[in-house]
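Engineer: Just the structure for this:
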Amino acid sequence: MLETFGGFNPILQALIAGLFTWFCTIVGSSFVFLFKTVNRKVMDVMGGFAAGVMIAASFWSLLAPSISYAESNGYGIWSFVPAAVGFLLGGAFLRLTDAIIPHLHMGDPVEKREGPETKASRNLLLFLAITIHNIPEGLAVGVAFGAAGLSLAVDSTLVGAIALTLGIGLQNIPEGSALSMPIRADGNSRWRSFNIGQLSAIVEPVAAVIGAAAVLSMTAILPYALAFAAGAMIFVVVEELIPESQTNGNSDIATVGLMFGFTVMMILDVALG
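Structural biologist: Below you'll find the model as predicted:
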């Protein structure tokens, strides 16, 4: 039986949550109207904070429920298998996506673009990089709401899914500004910079609906799906967020940002979930 809130089924809940995380990106992107530039130190702190949120969310909101579900559904001593397999598949999915879609990481010259050869502009490459890495965030939200709706996964509650949404939304605010501000610095108008920044997260409500629909239609994949989202998020953290925040001479304060982000997400998930 599906667990609903306010008369909304889990797929609609996931859509609303995805729209909320997109809105948070819109808020972050709107900073381009208020500031001409953002201090590099501030950017690195925000990047560290986002990394901390995603690391904590990956464990408390995704991996722990994956293992708990397996333990309560007859996996016995093999309860680690869905979490391990799903986690590795999530990382492999992001690596494959990185390989087939051209993109450029923040702060890198266009010559360091990744993926296949392309003549795409720097702005488009930056946009693609952020968009690619917003996909696992949307999936994580959707899978969490799907798991809560099924009332099958131990530790997967509606409140826990909301906590995950809040955490991802919080880190989307600095992420939106981290994209729109450099685009503005390249000489683009404020409106163009804002639109590119906020559109990078439009995939999140789409991915959220896909994630929720997948676990609701195929209950057996639930522990794998939870861990898949976690693996994809950790890949983003290690491959992008941490290196970008640590290579500009602000490693100490960026690490403090990571610790703070981790703590905030831990509190949200444990206290609310």
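Engineer: hey, let's count contacts and neighbours off CA atoms from now on
Structural biologist: Will do.
Engineer: L62 contacts L226, doesn't it?
Structural biologist: Yes: using C-alpha atoms under 8 Å, L62 makes contact with L226 at a distance of 5.0 Å.
Engineer: Any chance you could list residues touching both of the two?
Structural biologist: A140, A144 (C-alpha atoms under 8 Å, 6 or more residues apart in numbering).
Engineer: residues in contact with I173?
Structural biologist: C24, T25, I26, V27, G28, S29.
Engineer: Now for the closest residue to it other than its chain neighbours, how many residues are close by?
Structural biologist: Once flanking residues are discounted, I173 sits nearest to G28: 4.1 Å by C-alpha to C-alpha, 6 or more residues apart in numbering. Each residue near G28 was counted by other C-alpha atoms under 10 Å, and the total is 25.
Engineer: Now do G28 against T21, distance only.
Structural biologist: Note on G28: its distance to T21, by C-alpha to C-alpha, to the nearest Å, is 11 Å.
Engineer: Then E239?
Structural biologist: 22 Å.
Engineer: helix or strand for the residue nearest to L222 when sequence neighbours are not counted, which one?
Structural biologist: Spatial nearest neighbour of L222, excluding adjacent residues (C-alpha to C-alpha, 6+ apart): V215 at 5.3 Å. Per DSSP states H and E, V215 falls inside helix 203-217.
Engineer: for A227, same thing?
Structural biologist: With DSSP H and E as criterion, A227 is part of helix 222-236.
Engineer: can you list contacts of that helix?
Structural biologist: 54-55, 57-59, 62-63, 65-67, 69-70, 82-95, 133, 136-137, 139-140, 143-144, 147, 211, 215.
Engineer: Ok, stretch 20-36 next?
Structural biologist: Under C-alpha under 8 Å, 6+ apart, the answer for stretch 20-36 is 165-166, 168-170, 172-181, 184-185, 190, 193-195, 197-198, 201-202, 204-205.
Engineer: I'd like the structure of this one too, to check against the first:
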Amino acid sequence: MFDKVITYFESIDPVMGALVATTFTWLVTAAGAALVFLFKGMKRVVLDGMLGFTGGVMVAASFWSLLAPAIAMSKGEGFEKVLPAAAGFAMGAAFLFALDRLLPHLHINFKENKAEGVQTGWHRTTLLVLAITLHNIPEGLAVGVLFGGVAAGIPEASIAGAVILAVGIGIQNFPEGIAVAMPLRRQGMSRKKSFFYGQLSAIVEPMAGVLGAFAVSFFTPVLPYALSFAAGAMIFVVVEEVIPETQQDKYTDIATLGFIGGFIIMMSLDVALG
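Structural biologist: Okay, the predicted model is just below:
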């Protein structure tokens, strides 16, 4: 099955491959949000475990799929070899830091008076969706730059690696869709609207994916910086948003175990199949 998927992606343009792969990750988010048609709510312990799992996948993907290839394809030795990855990582974190300070948003398990970014009168629903959208920008970008590396003919960038990253991100997008849709449903929003806003949070992934693929395919030397940029952005999201969201109740141990599980699964997929 996996071989057939790789064969398909090898038969199409890598930029189109980035669009297909990130559309898949968006659809998985929609599948998670669709659970509101079956359930009105979800136990906090399950939600915290899923969010921890999301963090584990993102951290593992940041190293195995992004930073390690970025370092491997950089020239030179010692500090010279690691400099592009370090610079890109710092720029990615700084980019998300700026978005976090400017874009109004509300973390999933936080009260409305804990909203971050520029002060606004926007509804809680909008703030929740924007919070998850922040998660998804670096995820779509990460998949896109790997496909862009394939288009540019970089040996360290492979279709298999890009597909595995998309699969891993898709897996952790499922609980993200739940994490947006379920709280909205509990607040009394209709099932259709809860689903709509839940899937809407990931629509940015195909956009970021295609943008990343185009940028790297035309400007090959930026690939190590682009890969590590996505890694820095993802790590910022995990430390600043995902982990704090799991620490607001009594299920911190469950969230930690979820994190470990997510890390192991993503690492295993990347090493075994990538």
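Engineer: Any idea what the TM-score comes out to?
Structural biologist: TM-score of the superposed chains, computed with TM-score structural alignment, normalised by the length of structure 1, equals 0.95; 267 aligned residues with a C-alpha RMSD of 1.3 Å.
Engineer: Just the buried subset of the contacts of stretch 20-36 of structure 1, please.
Structural biologist: Neighbour counting by 16 or more other C-alpha atoms under 10 Å classes 165-166, 168-170, 172-181, 184, 190, 193-194, 197-198, 201-202, 204-205 among these as buried.
Engineer: Which ones among the residues you listed map onto helices?
Structural biologist: 165-166, 168-170, 172-181, 184, 190, 193-194, 197-198, 204-205 (DSSP state H).
Engineer: between E239 and T21 of structure 1, who's got more neighbours?
Structural biologist: Ranked by neighbour count (other C-alpha under 10 Å), E239 of structure 1 and T21 place T21 first, with 29 against 14.
Engineer: any idea which element the aligned residue in structure 2 for that one lies in?
Structural biologist: By TM-score structural alignment, T21 of structure 1 lines up with T25 in structure 2. Here T25 of structure 2 sits within helix 14-33, counting by DSSP H and E.
Engineer: circling back: mean offset of the helix holding V215 of structure 1 relative to structure 2 (after superposition)
Structural biologist: By mean C-alpha distance after the TM-score superposition for structure 1, the fitted helix 203-217 of structure 1 averages 0.4 Å away from its aligned residues in structure 2.
Engineer: what's that helix packed up against?
Structural biologist: Applying 3 or more C-alpha pairs under 8 Å, 6 or more residues apart in numbering; DSSP states H and E, one finds that helix 203-217 of structure 1 makes contact with helix 10-29, helix 122-150, helix 222-236.
Engineer: Figure out which of these is closest to M46 of structure 1.
Structural biologist: helix 10-29 (11.1 Å; C-alpha to C-alpha).
Engineer: Give the aligned range of the helix or strand that comes right after the closest one in structure 2.
Structural biologist: Remark: after helix 10-29 of structure 1, the chain's next helix or strand is helix 40-57, criterion DSSP H and E. Helix 40-57 of structure 1 lines up with residues 44-61 of structure 2 when matched by TM-score structural alignment.
Engineer: Next: stretch 208-225 of structure 1.
Structural biologist: With TM-score structural alignment as the criterion, stretch 208-225 of structure 1 aligns to 209-226.
Engineer: and the matching stretch, which residues are buried?
Structural biologist: For stretch 209-226 of structure 2, using 16+ other C-alpha under 10 Å, the buried residues are 209-217, 220, 222-226.
Engineer: how near is the residue nearest to I173 of structure 1 to L125 of structure 1?
Structural biologist: G28 of structure 1 is 19 Å from L125 of structure 1, by C-alpha to C-alpha.
Engineer: ok, S201 of structure 2 touching T125?
Structural biologist: No: contact criterion C-alpha under 8 Å: S201 of structure 2 and T125 do not qualify, at 11.0 Å.
Engineer: Look at the two and report which has more neighbours.
Structural biologist: Regarding S201 of structure 2 and T125, a neighbour count based on other C-alpha under 10 Å identifies S201 as having more, with 27 against 19.
Engineer: Contacts only, for the more buried one.
Structural biologist: Going by C-alpha under 8 Å, 6+ apart, the list of residues near S201 of structure 2 reads V129, L130, I132, T133, N136, G177.
Engineer: Redo those as CSV? Include distance to P104 of structure 2.
Structural biologist: Shown next, in CSV, are the contacts of S201 of structure 2 (distance: C-alpha to C-alpha, whole Å):
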residue, distance to P104 of structure 2
V129, 10
L130, 7
I132, 12
T133, 11
N136, 16
G177, 20
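Engineer: Looking at the residues you listed, state which has the most neighbours.
Structural biologist: Result: G177 is most packed of those (other C-alpha under 10 Å), 31 neighbours.
Engineer: quick one: it and S194 touch, right?
Structural biologist: No: assessed by C-alpha under 8 Å, G177 of structure 2 is found out of contact with S194, at 9.9 Å.
Engineer: how near is V215 of structure 1 to F20 of structure 1?
Structural biologist: Distance from V215 of structure 1 to F20 of structure 1, by C-alpha to C-alpha: 21 Å.
Engineer: ok so, going back, next, the angle helix 222-236 makes with the helix holding V215 of structure 1.
Structural biologist: 160 degrees (axes from the mean of the first three to the mean of the last three C-alpha atoms, to 10 degrees).
Engineer: how far out from the middle of the chain is helix 203-217 of structure 1?
Structural biologist: 14 Å (C-alpha atoms, centre = their mean, to the nearest Å).
Engineer: Also stretch 21-37 of structure 2?
Structural biologist: 13 Å.
Engineer: What's the local residue count around E77 of structure 2?
Structural biologist: By other C-alpha under 10 Å, neighbour count at E77 of structure 2 equals 9.
Engineer: would you say it is within a strand?
Structural biologist: No: according to DSSP: H, G, I helix; E, B strand; the rest coil, E77 of structure 2 belongs to no strand; its state is coil.
Engineer: which ones are touching it?
Structural biologist: No contacts exist for E77 of structure 2 under C-alpha under 8 Å, 6+ apart.
Engineer: Give me the distance between it and G198 of structure 2.
Structural biologist: Relative to G198 of structure 2, and taking C-alpha to C-alpha, E77 of structure 2 is found at 46 Å.
Engineer: Check P175 of structure 2 too.
Structural biologist: Noted for P175 of structure 2: a distance of 10 Å to G198 of structure 2, by C-alpha to C-alpha.
Engineer: what's the answer for I260 of structure 2, then?
Structural biologist: I260 of structure 2 is 25 Å from G198 of structure 2, by C-alpha to C-alpha.
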